[in-house]
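[1] Here is my input, please return the structure:
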Amino acid sequence: MPPQEIATNQKEDIGKIREWLTKQPHLPQNIDDVLILRFLHTCNYSLEQTKQLIDLFYTIRSQAPEIFGNRDPSDAASQEIFKIIDLVPLPKPTKDNHKLFIYRLADPDPDKYNFVDSLRTFFMIADTRMVLETEFHSGEIPIFDMEGFSLRHLTKITLPVLKKYMLYTQEAHPIRLKQIHILNIPPFLDRCLALLKPFMKSEVASMLHFHLPNSETLFDYVSRDVLPAEYGGNVGKLSEMKDEWVKKVLAKKEYFADESRWRVDESKRPAQNQNGKQLFGMQGSFRSLSID
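    Sure, this is the predicted structure:
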């Protein structure tokens, strides 16, 4: 299909979603075009699936204020997370056009680690990406480096918040997840998996790839030329990329502060659409819910 025709179809689809949003008064009405387009792209431009994803995206966020509420990238908690954790989207996609994201500890001191603050900061970076990046990728590959991660870090994880995080990332985060790589796996990996397993879908579990310390097995999946210097690649230093992303997130401070962009108003939800009720008590896939 010619690029001009693709652009025309995308504008028409955005218009259809905006028309639908006017009939969903509980949802934010000031959603950026680029974000609507990301929802459409994630759902392979299925309008019905896109509607389901949008409703879940905002509903889950509204029911997880620990992660998605009171977001200020300039506050002390966020600034501390920026210091002790590297949360960095990499600039160059893989040969299959998959976007890479690296998550690792910059400071292994568990006394400085706050699980909830790290999730809140992670999603501020993710949300910044969603509106700044206008070229969408065929998939996403997060890389979690567990070097320096200890059992004391593990004890900081709170199960109710972990459950909300897992539900959101598996059901409502607008990306096409392809692989998940865990580097430098620790001796207590079984304990980590025991925490995650009750909340992890089998489809996501099948995407997990584990890599021993000092191994080069990651390169069987991801070529060196798309990795930072710290991982034997040549796309630049992770520290410099991190500094650039921190600046981008800080520039979006007012964007995050505008609660009208992020929350649902359950008092205005149409009677025929009751998907917001008891969301965290339900099991299975939510994208098949009624959303008319």
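[2] When you work out contacts or count neighbours from here on, use the C-alpha atoms and nothing else.
    Will do.
[3] Helices along the stretch 101-250 of the chain, start to end?
    Assigned by DSSP state H, counting those that start in this stretch, the helices in the stretch 101-250 of the chain fall at 115-132, 151-154, 159-171, 189-196, 202-205, 238-250.
[4] Let's have those helices in TSV, adding distance to residue 69.
    Output for these, formatted as TSV (distance: least, C-alpha to C-alpha, whole Å):
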stretch	distance to residue 69
helix 115-132	8
helix 151-154	23
helix 159-171	13
helix 189-196	23
helix 202-205	26
helix 238-250	16
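[5] mind listing what residue 37 touches?
    By C-alpha atoms under 8 Å, 6 or more residues apart in numbering, the contact set of residue 37 is 10, 14.
[6] related to what we said a few turns ago, nearest to residue 8, of the helices of the stretch 101-250 of the chain?
    Judged by C-alpha to C-alpha, the one of the helices of the stretch 101-250 of the chain that comes nearest to residue 8 is helix 115-132, at 20.0 Å.
[7] one more to put side by side:
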Amino acid sequence: MQPWEDASKMMLCGCKDFPTCKVDGYTLRLETDDPPSDVKDIARKELRETPELVEQAMKELRELLKEEEGLYCPLENDAWLVRFLRPTKFYPKSALELVKNYYSFKVKHKDIYNGLVPSSEQNVFAHDVISVFPKRDQLGRRILCLYLGKKWKHNKVCLDEIYKGAVLFMEAAMIEPETQICGASVIFDMDGLSLAQTMQFTPPFAKRIVDWLQDSVPLRVKAIHIINQPYIFNMVFALFKPFLREKLRNRIIFHGTDRKSLHKHLDPSCLPKEYGGTMDVPLVHSNNWYTIMSQLEPEYEKINSYGYKKKVQE
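    Just a heads-up that it's a prediction; the model follows:
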């Protein structure tokens, strides 16, 4: 085990006890364990991750960040450095650009990010329009699901709230070593999407989402699955298309109601029955995750304390 895989050192706030939540006998938690051997194999093959390269890359990235004027970040936290090195395959200069993009994006959209903590976003969790499935997919990826059709009461939960909920989930996922290595899959369930809901989407919102996914998230978003989409969804996707680069565009897969198509990419064992799955644990609702994330409030506050032109803490 690397020193930065010690759970107490993986949190910026130094928290030693990670919260859990019982869901019908299943224990929900952030998975901060040492990655299993097959996941370590993925890290070696896909990310070039070896102990020697990790040590050298952390050293180089730390020195590069010291030269970045006006940026305050946890340079001495090895686990934090690795969060940016893994998605950039341990190339320090690429990791530096990702760090800069990550914090610059927060400055650009400060109306969204300032003071963003779970307790300020209880509404989106209460309406259960975004959640993470309890089981990873067959490739070790976390599965984030957004319900933007009939489950979404757009007059009670706005798109910015859903976006902020997704950011909070992604920040939590960034802590997990297995997610850092294997990445995440995203499902957009558009079942029941209405014309009134499509009118909530705007080009600026679409650009923000795409810029975030393409350049500013230190997480490997490996696939985006669009399911149950009605014809009217074409109006929504048309807003996003101009901003998509080839790499992300090729990772967007449209399935409609074809469950066999979905199962070619996501094994039924990691999906609930409503998606033709055979998942043997209860489906986790947003309020279950909120129970965990609200207890991690000090971690989110610590995350918010870093960035460009932030005051250096003693």
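[8] thinking again about what came up before, mean neighbour count, the helices of the stretch 101-250 of the first structure: which tops it?
    helix 115-132 (a mean of 19; mean count of other C-alpha atoms under 10 Å).
[9] chain center to that helix, what's the gap?
    7 Å (C-alpha atoms, centre = their mean, to the nearest Å).
[10] tilt between that helix and helix 238-250?
    Angle between the axes of helix 115-132 of the first structure and helix 238-250 is 80 degrees (criterion: axes from the mean of the first three to the mean of the last three C-alpha atoms, to 10 degrees).
[11] for helix 115-132 of the first structure, packing partners?
    helix 33-42, helix 65-68, helix 76-84, strand 85-89, helix 238-250 (3 or more C-alpha pairs under 8 Å, 6 or more residues apart in numbering; DSSP states H and E).
[12] So which of these is nearest residue 114 of the first structure?
    Short answer: helix 76-84, nearest of these by C-alpha to C-alpha, at 7.9 Å.
[13] Any chance of the helices and strands packed on helix 115-132 of the first structure in JSON lines with distance to residue 223 of the first structure as columns?
    JSON lines is the format used below for those (distance: least, C-alpha to C-alpha, whole Å):
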{"stretch": "helix 33-42", "distance to residue 223 of the first structure": "25"}
{"stretch": "helix 65-68", "distance to residue 223 of the first structure": "33"}
{"stretch": "helix 76-84", "distance to residue 223 of the first structure": "27"}
{"stretch": "strand 85-89", "distance to residue 223 of the first structure": "16"}
{"stretch": "helix 238-250", "distance to residue 223 of the first structure": "16"}
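[14] These: which one's closest to residue 180 of the first structure?
    With distances scored as C-alpha to C-alpha, the stretch of these nearest to residue 180 of the first structure is strand 85-89 (14.1 Å).
[15] Next one: residue 134 of the first structure relative to residue 33 of the first structure, how far apart?
    Remark: distance between residue 134 of the first structure and residue 33 of the first structure (C-alpha to C-alpha, to the nearest Å) = 10 Å.
[16] Who has more neighbours out of these two?
    residue 33 (15 against 12; other C-alpha atoms under 10 Å).
[17] The more buried one pairs with which position in the second structure?
    Using TM-score structural alignment, the partner of residue 33 of the first structure in the second structure is residue 78.
[18] Residue 260 of the second structure versus that match, what's the distance?
    From residue 78 of the second structure to residue 260 of the second structure the distance is 42 Å (C-alpha to C-alpha).
[19] State the distance from residue 237 of the second structure to residue 7 of the second structure.
    Residue 237 of the second structure is 40 Å from residue 7 of the second structure, by C-alpha to C-alpha.
[20] next one: residue 242 of the second structure
    In terms of C-alpha to C-alpha, residue 242 of the second structure sits 41 Å off from residue 7 of the second structure.
[21] And the two? Which one has more around it.
    residue 7 (20 against 12).
[22] State the distance from the more buried one to residue 176 of the second structure.
    From residue 7 of the second structure over to residue 176 of the second structure (counting by C-alpha to C-alpha), the distance is 10 Å.
[23] Could you look up the SS state of the closest residue to residue 250 of the first structure other than its chain neighbours?
    Leaving aside its sequence neighbours, residue 250 of the first structure sits nearest to residue 73 (C-alpha to C-alpha, 6 or more residues apart in numbering; 5.6 Å). Classification of residue 73 of the first structure by DSSP: H, G, I helix; E, B strand; the rest coil places it in coil.
[24] Tell me the spacing between residue 73 of the first structure and residue 153 of the first structure.
    22 Å.
[25] One more: residue 38 of the first structure?
    Taking C-alpha to C-alpha, one finds residue 38 of the first structure at 34 Å from residue 153 of the first structure.
[26] Can you find the partner of residue 54 of the first structure in the second structure?
    Match for residue 54 of the first structure (TM-score structural alignment): residue 99.
[27] Secondary structure element for its match, which one?
    helix 92-108 (DSSP states H and E).
[28] got the contact list for that helix?
    Counting by C-alpha under 8 Å, 6+ apart, 57-58, 60-61, 64-65, 84-85, 87-88, 112-113, 212, 215-218, 307-308 sit against helix 92-108 of the second structure.
[29] What of stretch 100-107 of the first structure?
    Against stretch 100-107 of the first structure from outside (C-alpha under 8 Å, 6+ apart): 83-94, 140-149.
[30] which of these count as buried?
    Buried subset of these (neighbour count, 16 or more other C-alpha atoms under 10 Å): 84-90, 93-94, 140-147, 149.
[31] Residue 116 of the second structure: what's it in contact with?
    If you count contacts by C-alpha under 8 Å, 6+ apart, then residue 116 of the second structure has 164, 168, 300, 304 around it.
[32] which of these does the first structure keep?
    Retained contacts for the contacts of residue 116 of the second structure in the first structure, judged by both residues aligned by TM-score structural alignment, their matches' C-alpha atoms under 8 Å, are 164, 168, 300.
[33] With respect to residue 231 of the second structure, which of the contacts of residue 116 of the second structure is nearest?
    Looking across the contacts of residue 116 of the second structure and measuring by C-alpha to C-alpha, the closest to residue 231 of the second structure is residue 164, at 27.1 Å.
[34] when you align them, which residue in the first structure goes with the closest one?
    Using TM-score structural alignment, residue 164 of the second structure pairs with residue 120 in the first structure.
[35] Can you get me a residue count around the residue lying closest to that match once chain neighbours are set aside?
    Excluding the flanking residues, the one nearest residue 120 of the first structure by C-alpha to C-alpha, 6+ apart is residue 67, at 4.6 Å. As a burial measure, residue 67 of the first structure scores 24 neighbours (other C-alpha under 10 Å).
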